[in-house]
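A.B. asks: what's the 3D shape of this:
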Amino acid sequence: MTALLPHGPAFIRAQRDSFEFPYLLANHAPMVLEAMRQMGASNARIADWYAAYVASKNVPPQAPPQGTLNADTWRGALGDRAREADLRDFFTAEAARLGPDGAIRLYLPEMAQGMAGSAIHPLMRMAYGVIGGNTAEIGHALGYWAATYLHVPLDHSATARTHDPLDVITGVYTLPGADSYQVEVDLLWHNIRAVCGLPGFASLAGSLDMVPDTPRQMAAAALALYAQTMDFSALHAVTGLHWLRTIAPHLDDPMPLYPVLWAIIASLIPKIGFPTLPTAEALEVMRQTPAPDWPAIFAAACASDDEHDISLTFSAYQEQQIWGDPLYQVVAARRVGLIT
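C.D. replies: As a prediction, the model looks like this:
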């Protein structure tokens, strides 16, 4: 990794845009611009990418504020996208007052079960705020999380318990209604909301007992799922676990957030098409696929206009540094078209 450039004007402008663009799709720009910066893109390329993204997605500016929120009133705006500016202002001020670490520790645990909002992209924004050391972005992420809050049900009273995250995934294959609900084409969070609302889902999602090794197991399972399918929804399993791992050190106890994220990942199994999970032998074959070095993958990602090429590449790189699995490099190279 090369020395980081300072944030350019495009990043500053991106911070002023709305969290979402029509229709209720996540605005990736602030996070992708940070990922490009981390991967060594020039400020000129970052500016060009941002201009093209805003134009193609019709990203609007943030709507005007409706009224000031404070420590006693912000909860009344949970899940209200119309209060985006008010929530952003409140949490940005709190991040400045408490510091990014203090703001995350104080506010995120209370909102943890709302992680499904905007298809977990508030988690993405928070992670990239941490990666970039940007206090304002932590405030924006908390405001985004609050404005799009979508509850994930977890019933921890289920008598059948498991320590294996894959049991939750495979449980969706036989969950009544999971194979017949109406799949929403555009919005992942509509799929998440529909499957999370099925009878029995809360008990299934709440049956997972965390142990210290569970985050690693989840990362391995998410990578296997994506490597097998190269599916857009499965991509968010890999990236989402990177984002949660990134913010975990800023929480007193990050473990309760993992079952929430895993429930969200499990809820996308019907949209992915109930894929056959790969065997250990099949994964090893994929793992042995020759792939270019990371600088070449970074260059291809940063040359792409697809925000998910950039997001997946940087997350895969960061996850490989922690977990050591070369399959991350293979799927990143495949995602950006360097290998087949």
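
A.B. asks: CA atoms for contacts and neighbours, from now on please.
C.D. replies: Will do.

A.B. asks: got a list of what residue 94 touches?
C.D. replies: By C-alpha atoms under 8 Å, 6 or more residues apart in numbering, residue 94 lies in contact with 103, 139.

A.B. asks: again, 6 Å this time
C.D. replies: Going by C-alpha atoms under 6 Å, 6 or more residues apart in numbering, residue 94 touches no other residue.

A.B. asks: Tell me the secondary structure of it, please.
C.D. replies: Look at residue 94: counting by DSSP: H, G, I helix; E, B strand; the rest coil, its state is helix.

A.B. asks: and if you look at the one 10 residues further on?
C.D. replies: Following three-state DSSP, the label given to residue 104 is helix.

A.B. asks: Distance of it relative to residue 267?
C.D. replies: Distance of residue 104 to residue 267, computed by C-alpha to C-alpha, to the nearest Å: 26 Å.

A.B. asks: next one: residue 337
C.D. replies: Taking C-alpha to C-alpha, one finds residue 337 at 28 Å from residue 267.

A.B. asks: more neighbours, those two?
C.D. replies: The neighbour count for residue 337 versus residue 267, taken as other C-alpha atoms under 10 Å, is higher for residue 267 (28 against 13).

A.B. asks: Tell me which residues touch the more buried one, please.
C.D. replies: When contacts are counted by C-alpha under 6 Å, 6+ apart, residue 267 is found next to 192, 195.

A.B. asks: The one 3 residues further on too?
C.D. replies: Taking C-alpha under 6 Å, 6+ apart as the definition of contact, residue 270 has no neighbours.

A.B. asks: If we use 10 Å, what do you get?
C.D. replies: Each residue near residue 270 by C-alpha atoms under 10 Å, 6 or more residues apart in numbering is listed here: 172-173, 178-183, 191-192, 195.

A.B. asks: surely residue 271 meets residue 189?
C.D. replies: No. The criterion here is C-alpha atoms under 10 Å, and residue 271 misses it with residue 189 at 11.2 Å.

A.B. asks: what residues are shared contacts of those two?
C.D. replies: Common contacts of residue 271 and residue 189, defined by C-alpha under 10 Å, 6+ apart, comprise residue 195.

A.B. asks: one more, for comparison:
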Amino acid sequence: MDDTSGTLDEALQRLHASGPERGGWLTNHAPMAVEALVRHGQAPAVHRWLDRYRAKLEDMPAPHSPITAADWRKALGDPARIADWARFFERETAERPWRVVLAEWWPRLLPGIAGGATHPVIRTGHAVRTLLTTEETAPRRTELAHALGYWAARHQPLPELTPLTPLTPASTAPTTPTAAAAAAALDAVPPVPDQEGGIRARLAQLTAFPRWGTAPDADTAHALLTELVTAATHRYATHGHGEPIMLVHAATAPNAVLRTLPALPRELWPASLSAAWAASAAVTAAYTPPEPAARKDTAHKDTALTAEEVFERAAAHGDDHTIKFTDTALDVGDPLALAAAVRSVELNPPAF
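C.D. replies: Down below sits the predicted model:
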């Protein structure tokens, strides 16, 4: 990412007075979207995009009482403590290296990866990617603090799940992963019985997942997680119509974990894979359509576009989920991923 203009820091500073949600539970996607816009050469459009998004922002809620290292467990998963958690992580990342804070809190937060409809982990992934690949600045460090604070406030473990017949033996994860294996795992996820209502009502119905994505070591975990992101991105091309906005998270949530792995101790990678699989499978179960879309002869015609052209199309479309999904599709980078990104532009309503 080349941001010699300082646009990203300016945008983050504008946003850090805002809370991570609006209307009580809808997520503020702006920090994630502006990071993707800047990364893919759309910095000149960022402030104009923010001006139009401003109506969807709310001020950071009032704080209650400070969270400390001694009493944080009482506040975990309490959305009323969003501001308290943001301030806690601001202090933590100011006093200690951000990688140290992340490594300490990642295993604490990982069981609640589906909380906030997976948005907190996605925001964390964008923040970590910036810190790993660009200069560390105060606004970028604060962005990680607010992402982690949002995750802590919305932390919500999934129900206890029964493992279905494994697609690969739990003790012998494949050493040469293929996208087909992850795709088969996602296809085998049973949909929740009642596909009405919001994501919290749907996730409460989860009972079982295929056992997939266990890894004996860090390298296998990385390979399998890459495979999962690829498969979930590809799957959007044929299944995104089930719920075009929500199903992007089946790919963007595990990709956030994949982006974060380089900043984490390697011993945390296998557990990160398991959590990413749970998040992707949960979203798939909640919103998967009864039938995939029929493949048309013209399904891949837009993959003649370059990756840059596909992202330009998403940026012009303006929808925050579409921008973030296209950002993930560009990470995957193959023709079907780019076709899935174009499909997201077609399925989701323009932002403004």
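
A.B. asks: What TM-score do the two superposed chains give?
C.D. replies: Scored against TM-score structural alignment, normalised by the length of structure 1, the superposed chains reach a TM-score of 0.82; 315 aligned residues with a C-alpha RMSD of 2.9 Å.

A.B. asks: quick one on the thing from earlier: please identify which of the contacts of residue 270 of structure 1 is nearest to residue 152 of structure 1.
C.D. replies: Among the contacts of residue 270 of structure 1, residue 192 lies closest to residue 152 of structure 1 (C-alpha to C-alpha), at 8.7 Å.

A.B. asks: Name the nearest residue to the closest one, sequence neighbours excluded.
C.D. replies: residue 267 (5.4 Å; C-alpha to C-alpha, 6 or more residues apart in numbering).

A.B. asks: now swap in residue 277 of structure 1 and tell me
C.D. replies: Using C-alpha to C-alpha, 6+ apart, the closest residue to residue 277 of structure 1 is residue 225 (6.5 Å).

A.B. asks: Just give me the match in structure 2 for the one you found.
C.D. replies: Under the alignment (TM-score structural alignment), residue 225 of structure 1 pairs with residue 235 in structure 2.

A.B. asks: Surely residue 40 of structure 1 and residue 294 touch.
C.D. replies: No. If you go by C-alpha under 10 Å, residue 40 of structure 1 and residue 294 don't touch, sitting 11.6 Å apart.

A.B. asks: shared neighbours of these two, anything?
C.D. replies: By the contact definition C-alpha under 10 Å, 6+ apart, residue 40 of structure 1 and residue 294 are jointly contacted by residue 1.

A.B. asks: if I pick residue 266 of structure 1, what's in contact with it?
C.D. replies: Residue 266 of structure 1 neighbours (C-alpha under 10 Å, 6+ apart): 165-173, 192, 195-196, 201, 204-205, 234, 237, 260.

A.B. asks: So which of these belong to helices?
C.D. replies: The helices, defined by DSSP state H, take in 165-173, 192, 195-196, 201, 204-205, 234, 237, 260 from the contacts of residue 266 of structure 1.

A.B. asks: Would you verify that residue 196 of structure 2 is located in a strand?
C.D. replies: No. Counting by three-state DSSP, residue 196 of structure 2 is located in no strand; its state is coil.

A.B. asks: what's the nearest residue to it if we skip its chain neighbours?
C.D. replies: Closest to residue 196 of structure 2 by C-alpha to C-alpha, 6+ apart is residue 202, at 7.3 Å.

A.B. asks: if I look at the one you found, how far off is residue 120 of structure 2?
C.D. replies: 18 Å.

A.B. asks: the more surrounded of those two?
C.D. replies: residue 120 (28 against 20).

A.B. asks: what about the more buried one, which SS state?
C.D. replies: Relying on three-state DSSP, one would call residue 120 of structure 2 helix.

A.B. asks: That one and residue 113 touch, don't they?
C.D. replies: Yes. With contacts counted by C-alpha under 10 Å, residue 120 of structure 2 reaches residue 113, the gap being 7.7 Å.

A.B. asks: Quick check: neighbours shared by these two?
C.D. replies: Common neighbours of residue 120 of structure 2 and residue 113, using C-alpha under 10 Å, 6+ apart, are 151-152, 154-155, 253.

A.B. asks: Redo those as JSON lines? Include neighbour count.
C.D. replies: Formatted as JSON lines, these follow (neighbours: other C-alpha atoms under 10 Å):
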{"residue": "151", "neighbour count": "32"}
{"residue": "152", "neighbour count": "30"}
{"residue": "154", "neighbour count": "27"}
{"residue": "155", "neighbour count": "25"}
{"residue": "253", "neighbour count": "31"}
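
A.B. asks: Among those residues, which one sits closest to residue 163 of structure 2?
C.D. replies: Within those, proximity to residue 163 of structure 2 (C-alpha to C-alpha) peaks at residue 253, which comes in at 21.0 Å.

A.B. asks: wait, that closest one sits on residue 119?
C.D. replies: Yes. Contact status for residue 253 of structure 2 versus residue 119: in contact at 7.5 Å, counting by C-alpha under 10 Å.

A.B. asks: Find residues that contact each of these two.
C.D. replies: Counting by C-alpha under 10 Å, 6+ apart, the common neighbours of residue 253 of structure 2 and residue 119 are 113, 125.

A.B. asks: in the one helix or strand residue 284 of structure 2 maps to, what counts as buried?
C.D. replies: Using DSSP states H and E, residue 284 of structure 2 sits within helix 269-287. Neighbour counts over helix 269-287 of structure 2 (16 or more other C-alpha atoms under 10 Å) mark 269-287 as buried.

A.B. asks: where does the spatially most central residue of structure 1 land in three-state SS?
C.D. replies: In structure 1, the C-alpha nearest the mean C-alpha coordinate belongs to residue 240, at 3.7 Å (C-alpha atoms, centre = their mean). Under three-state DSSP, residue 240 of structure 1 falls in the helix class.

A.B. asks: Show me what it aligns to in structure 2.
C.D. replies: Matched across to structure 2, residue 240 of structure 1 falls on residue 253, judged by TM-score structural alignment.

A.B. asks: Please name the residues that touch that match.
C.D. replies: Residue 253 of structure 2 makes contact with 113-114, 117-125, 229, 232, 275-277, 279-280, 283, 325, 328, according to C-alpha under 10 Å, 6+ apart.

A.B. asks: From residue 92 of structure 2, how far out is it?
C.D. replies: Separation of residue 253 of structure 2 from residue 92 of structure 2 (C-alpha to C-alpha) stands at 24 Å.
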